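Fold the following.
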Amino acid sequence: MAHPIKYIEDNLVFNHDGEVFAYYELIPYNYSFLSSDEKVQVHDNFRQLIAQNRDGKIHALQLATESSIRATQEQSKKEITGRLKEIAYEKIDEQTEALVSMIGDNQVDYRFFIGFKLLLNEQEVSVKNIGKDIQKAFAEFFHGVNHKLMGDFVSMPMSEIERFSKMEQLLESKLSRRFHIRPLGKDDFGYIIAHLYGQTGIPFDDYDYHLPKRYEDKKVLVKKYDIIKPTRCLIEEKQRYLRMEQEDTTTYVAYFTINSIVGELDFPNSEIFYYQQQQFTFPIDTSMNVEIVANKKALSTVRNKKKELKDLDSHAWESDNETSTNVVDALESVDELETNLDQTKESMYKLSYVVRVSAKNLDELKQRCDEVKDFYDDLSIKLVRPFGDMLGLHNEFIPSSKRYINDYIQYVTSDFLAGLGFGATQMLGENSGIYVGYNLDTGRNIYLQPSLASQGIKGSVTNALASAFIGSLGGGKSFSNNMLVYYSVLFGGQAIIVDPKAERGKWKETLPDIAHEINIVNLTSENDNKGLLDPYVILKLPKDSESLAIDILTFLTGISSRDSEKFPVLRKAIRSVTQSEQRGLLLVIDELRKEDTPISNSIADHIESFVDYDFAHLLFSDGNVTQSISLEKQLNIIQVADLVLPDSNSSFEEYTTMELLSVAMLIVISTFALDFIHSDRSIFKIVDLDEAWSFLQVAQGKALSMRLVRAGRAMNAGVYFVTQNADDLLDEKMKNNIGLKFAFRSTDLVEIKKTLEFFGVDKEDENNQKRLRELENGQCLVSDIYGRVGVMQFHPIFEELLHAFDTRPPVRNEGEK
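Alright, predicted model coming up:
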């Protein structure tokens, strides 16, 4: 069979039938976890895109292309800065080798291409243009003769190219209003054709289609050989498959087409293009050749069909036979279609739908073909693999080709075509960055760049750097949080982890590669640590110290700012300490004693009752503290031993004295982290608050959290909240300031609904609820900075990370006493 493509110019393809198609890549849109209303909106956009073409042809292709894992990992290296650069390069190289050994050099990407036949405007059919067309016909005739006799070139008049280029620009502006599209180039066409002819192993972005052109006397000349170069392979046609032999590989390819659609395809849930990406573990390609039948012609065809069916019905009645149910059903369908076409004035569409399945051997091909048939069977679509038509169906995939066979045409409406989910996919994360895991539905690698949100990237729905890790105990939230912080530090970030459970004390031993950049501050109840968390010691500016001192002492004593008797007395004592030479929380008690009123003595007694309580001496000093907490290293962990955190269900009134002191400590450390945020803006910083719910429940903690989040956005810092419930993240104001979201397994229905609402997906949808309930350890619902939601499996790759970040208690081996 002759190759249909005559000439390629940018995204225009000229075929040998005198037709010109303009091809675009439809940038896939995220379709996972959309509500029914959002799906209907996408459906309507697509339906209008199809329906606006009153005439002509549309060619839609879904291809399983390849993308290079090595290239993505190398691209990720460009994001790395900071003192750990060399170690990070080493880690990424090890990561690359591990990924390649698991899934190969390339992974499958589904890409969507759509071509529209360009039709000449009526105004161009004038006497002058008729003359030009006659001239062109003679030129083509002579070119044909020359080619047969001596030539090997395709010649295209430049005026012809310019004429269609102008039309293509109008079409592109019309399409880009509804969808993100990218005009194709010669390399894209080269890849598509080579892929269809069995070439594998070259990533889509790396393919180079060498197509040299010569310009002569208002004509462009291209060697015919260069046009057909990507088709180079030996094809052996069998009855039900093609054998394609490239230099180093042999591929077996089978083609299916639709024989009949035996049931209704209910939208949503009939998005074939979307679901087949998740269904199959192997790549498949799909082509839709659509010929548009104008409304008038469609009505005429339908009415003729109706007459035929009525004749059959009459004939049966005359011969005393019952009309078959097939004829009755067909008559009903034709009536409905006629009414629909008459009212909407829409076109009809002649659809040729072909599915391409490939494999390395015949057994694998048979198995894959059976899977594809079963999948379509479940959707009430009967596929057929016609004998002897494999090469013809293969040609239907080639850009600008015509429909090969009329036996399997389906007459459909724009609604049907829009409901197939062309362009729908599940996308998560970035194109490069930190490899964190893979998409559980599609198997695609997921990369994150935690510092990207503040850059105002096109398409992002947030500029917030804060992140939330939520879920019940044991789902994997601490592990995944540790992993993201670790890699952010490797990539050049700086982090401070507030670790109230002291679970990260052995990181220097378990992470030897970066041990020199880990600083673990253990705030024990030893005398050496006395006053280390005193607001007047830990913060540099007296004004900040005073503010924190008020927060801590009102929190511990329960004195509200609305208490007109006690609050002014406490406030005055704190102010006096701030203005004196020597500053410390213990001196507030002295100032209150100096006041010597019943109220001041009562407050002094109350504060003094905390001073010698367990580890409270960390908070109280007379200002004579020589050591301080240093945050010079890239990864800083602050641990307070013996903290007793309140239960997440406890109300503030139920807090014990130890719990009050513990939360007070966290408030001081988090305020100290606020100082850390205000350091170098060029470095991405993370403040990681483990067990964040414990101080998000109290007024001082809430106010502090909002300050941390707001300051973080301005100072290139992300606040990571690790907590159990979505409700812990306070009001909508706080939730709207969170960019990346991770939700782990939850079994409580009320909590599941709140989590789904937090992620902006339909909380009443039973499938959504089921997904969250049935997540396994290390799996989570993730929402990226573009608002796309999907299910991810965190994948640490390295054994040492698994060991370092595992917070489970050790299992006692048999024989241990």
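
okay, CA-based contacts and neighbour counts for the rest of this
Fine.

does residue 573 sit in a helix or strand, and which one?
Element membership of residue 573 [criterion: DSSP states H and E] is helix 566-579.

Neighbours of residue 362, how many?
Other residues within reach of residue 362 by the criterion other CA atoms under 10 Å amount to 16.

ok so, going back, in the helix holding residue 573, which residues are buried?
Buried residues in helix 566-579, defined by neighbour count with 16 or more other CA atoms under 10 Å: 566-567, 569-571, 573-575, 577-578.

Tell me which residues are up against it.
Judged by CA atoms under 8 Å, 6 or more residues apart in numbering, the contacts made with helix 566-579 from elsewhere in the structure are 542-543, 545-546, 549-550, 559-561, 583-584, 587-589, 591-592, 599-600, 603.

Now the second one, please; I'll put the structures next to each other:
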Amino acid sequence: MFPTAVFEENIVFNPRGEAYAFYRLSGTTYEYLAPHAKRSVLRPFEELLYVYTGDGQLLYLTEELTITEKQYVGPISLSNEPDIIKEASRHTYSACQALVEGRAQARRVYLGLKLPTVNKFDFSFSAKEVRDHFLDIVSAIKKNTNISERTISEAVRAERELYHQMSGTLDISRITFSDLDFIVRRNVQRAGALPPLLSPRKKGVFDRALLYAMSEGAIIDPKLNYVKITLGDRELYQTFLTFADVPRYIRDYDDEWLAALNGHLFPVDAVIHFKVEAPVKARGKVISRKKIAKDQINESYKGEGEASEDSEWAVGESRSLESKLSGGMPLITFHTTFSVAAYDKTEMEANAKALMQFYRQREYRVVRPPGDQVKCFFSFFPAGNPGSVGIETDPGFLSAGGPTVGYEVGDNRGFFIGWTKGKIPVFFLPGLAMSREENTTGTIVCTGVLGGGKSNLKKLIMELSGLMGARIFSIDPKDEDHVFKKLPFEMKQIDLSALGEAKINPFKLSVETIRARAIANDYLDLILDTQRDDRETRRLVVATAVNQVMLRSPENQDMHTVLDTLEHITKHGLTGLELPYPVNEASNSRIQEEAQNCLMHLHTMSMSSLGRMVFGKGTPDLGGTEQITVVNLKELPLPQPDKRKEQKITESERQGVGLMYLAAAAAREAMLRAPRDQLKVLPIDEGWVLLDIPEGRRLIKEIIRMSRSFNIIPILCVQNASDIDIDGIRNNVGYVFCFRANYDEEIKDNCKMLGIQYNEYIQKMFTSLESGQCFMRDIKHRVGKVYISPQPDYLLQLFDTSGGNKR
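The predicted model follows:
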């Protein structure tokens, strides 16, 4: 007889008239949490077992994902440009293929709890069993079913009370008919993606027609050690394993014997039937068994024999258990059954052997019960009976298994960007973070050593954002982003490299007078090193020179006018200048001296190949119509990251940093001029260069601060997470990607940024990360180890910075 007879919303009735309420459990990403946080994830399920009494069923099922191209692009707002549509189609096809070939998986966890006794109703069934046909074995053919309104209303009321009791501690949702449909289909077709589900309905009877539709007319053929299921012209093999015994002790965290199934390279499903026994009743049972065990030990000693260690251990443990039961702890009896399946019998056998070995190494006794395979098969259906022997334990053992543990990381929809634990795919949707749905910052931080993969990830995000029509302005100190010329995006590259011919006017980077003044002032403060405590007079000179330039006509607002103003101050002091404050003649000599120093510095700079670049009358069109603008800063003399703390910045390096600052300021202005609702991306490679200087920190803080309201995704690529450990930046980061790190301090900084605990295990993982592997923290602060997998494959070669990609 099929275990499930009737359903009403999320309430399932079995043929015995017992009602079970079923819920879907949501897991919390867990693997890299601190111990106290892990306990807080596991504890709610244990708390449930303390307040609930009765029978329960936990279904731990794999969902093998098949996403059609239409489903994949459904949540993504793609560009309407014909060439970009073609590129998006190539990505979509490749991503869907990768998901199928990689057997992408998600985990579904269902909890069923028997409702308190309701008025029993009568089922009258007759079942005709035919050996070679699944339906005639599994279905109870309904002739007459009478469910009174009172019975249903009592079950609904009991379920409502139960849900209210649980929802405060567990992240649960009531199942729908689609969940029931999935459970039945998954239990029959336990390998590969499932066919489309049936249309929703709120109530119904599991009669022949419904089961036929759900099972696709499957035929079951039970064997001694497995079950063969015929699905049309295909034959599927399922085998079932059970716990015969478990370790005497496990830790309250980091021994997740159930959640560990997610790490296997093949899908494994599990069902746990459990019975929660009230402490008073359980204590009486324990006392009775303890007495029997003591009598056996006494008999052994009377016969001048010796009691077994197991007997003596049992008596000792019974005392501890009796004490716990007296304190209110319930007793749990649970039955665990695992299932592996494949369309190839040899593959099924190999997977079963691997699973048995996995648990035996952890001191679990796993058996493959011959002759009970059909019983195990039916135990996976809602409200079914156990298929294995029961084992008594405390509530902590079940919760420590990890039914509330999850491994998902990334966005809940969007572009496929890689893999995490086992076969779990990772998705990323540019702009989701800033949407009304999430309402958080979209800032992305990438850290890691050279060759770790952070530049590839930056370019992948640029590519995916470009497919959505995003406007992209990239600060490119290594001339890596020229590769976008080979992709179907309109692109402009501005050459501010050491060998470039472009000239830029620091006074013309913003159409807003106030911001134009601030950019020029900050640039000159940086170039003339005014931030030292003993250079207050120099700061005054710079501010005065900038103000005088801004008073000139627009065609004369440039660095040449700065030189003219400084020359005037050198000769005449502040006399003759239009000033908003009175002149202190006593300080004129110091002002003239500082003006002369600044004049000499800037005049010398104007004659150098690097310095002359800021003495342009106009400025490159940094805010054109192209979708991608890349500012090439290759071979600029920038400070070396490994020598930042050991040497002062040289004059040429200061000029290089100044140009990078101007490029970033120009990018900010371009972002502000673009339509506010248009998605915009601002990658800044070697972002630590700007974060090392006050002017750069202010600029990046402002970009991050306005990013949400202006729909901007800043991407900061840095060597170390400590570069981001700055007030106003650290707490305004949405996504974090930490690639390989080699030194303890770097790894500790990464852990702090990710929000995970540093330990020896994490240290070894960071140093052993391969290119493309990283730790990711998403906008929900979930952390997982991710392998970045650009799609299509040609992007990986195109984005390669190891020397394989040439112009």
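
hmm, back to that, among the contacts of helix 566-579 of structure 1, which are located in helices?
Members of these lying in helices (criterion: DSSP state H): 542-543, 545-546, 549-550, 587-589, 591-592, 599-600, 603.

My read is that residue 785 of structure 1 contacts residue 454, right?
No - contact between residue 785 of structure 1 and residue 454 fails when scored by CA atoms under 8 Å: they sit 9.9 Å apart.

Surely residue 403 of structure 2 forms part of a helix?
No - applying DSSP: H, G, I helix; E, B strand; the rest coil, one finds residue 403 of structure 2 to be coil, outside a helix.

To which residue of structure 1 is it aligned?
Aligned counterpart of residue 403 of structure 2 in structure 1: residue 422 (TM-score structural alignment).

quick one: that match and residue 668 of structure 1, what's the gap?
54 Å (CA to CA, to the nearest Å).

for residue 613 of structure 1, same thing?
Residue 613 of structure 1 is 17 Å from residue 668 of structure 1, by CA to CA.

just to revisit the earlier point, between residue 785 and residue 454 of structure 1, which contacts overlap?
residue 463.

my read: residue 559 of structure 2 touches residue 505, true?
Yes - with contacts counted by CA under 8 Å, residue 559 of structure 2 reaches residue 505, the gap being 7.2 Å.

Show me which of the contacts of helix 566-579 of structure 1 are buried.
Under a neighbour-count criterion of 16+ other CA under 10 Å, the subset of the contacts of helix 566-579 of structure 1 counted as buried comprises 542, 545-546, 549-550, 559, 583-584, 587-589, 591-592, 600, 603.

Going by distance to residue 174 of structure 1, which of these wins?
Residue 174 of structure 1 has its nearest neighbour among these in residue 545, at 60.0 Å by CA to CA.

Give the aligned equivalent of that closest one in structure 2.
Match for residue 545 of structure 1 (TM-score structural alignment): residue 516.

Can you tell me, leaving aside adjacent residues, what's nearest to its match?
For residue 516 of structure 2, the nearest residue in space outside its immediate sequence neighbours is residue 510; the separation is 4.9 Å by CA to CA, 6 or more residues apart in numbering.

and whatever residue of structure 2 lines up with residue 471 of structure 1, what is it in contact with?
Under the alignment (TM-score structural alignment), residue 471 of structure 1 pairs with residue 448 of structure 2. Applying CA under 8 Å, 6+ apart, one finds that residue 448 of structure 2 lies in contact with 454, 718-720, 738-741.
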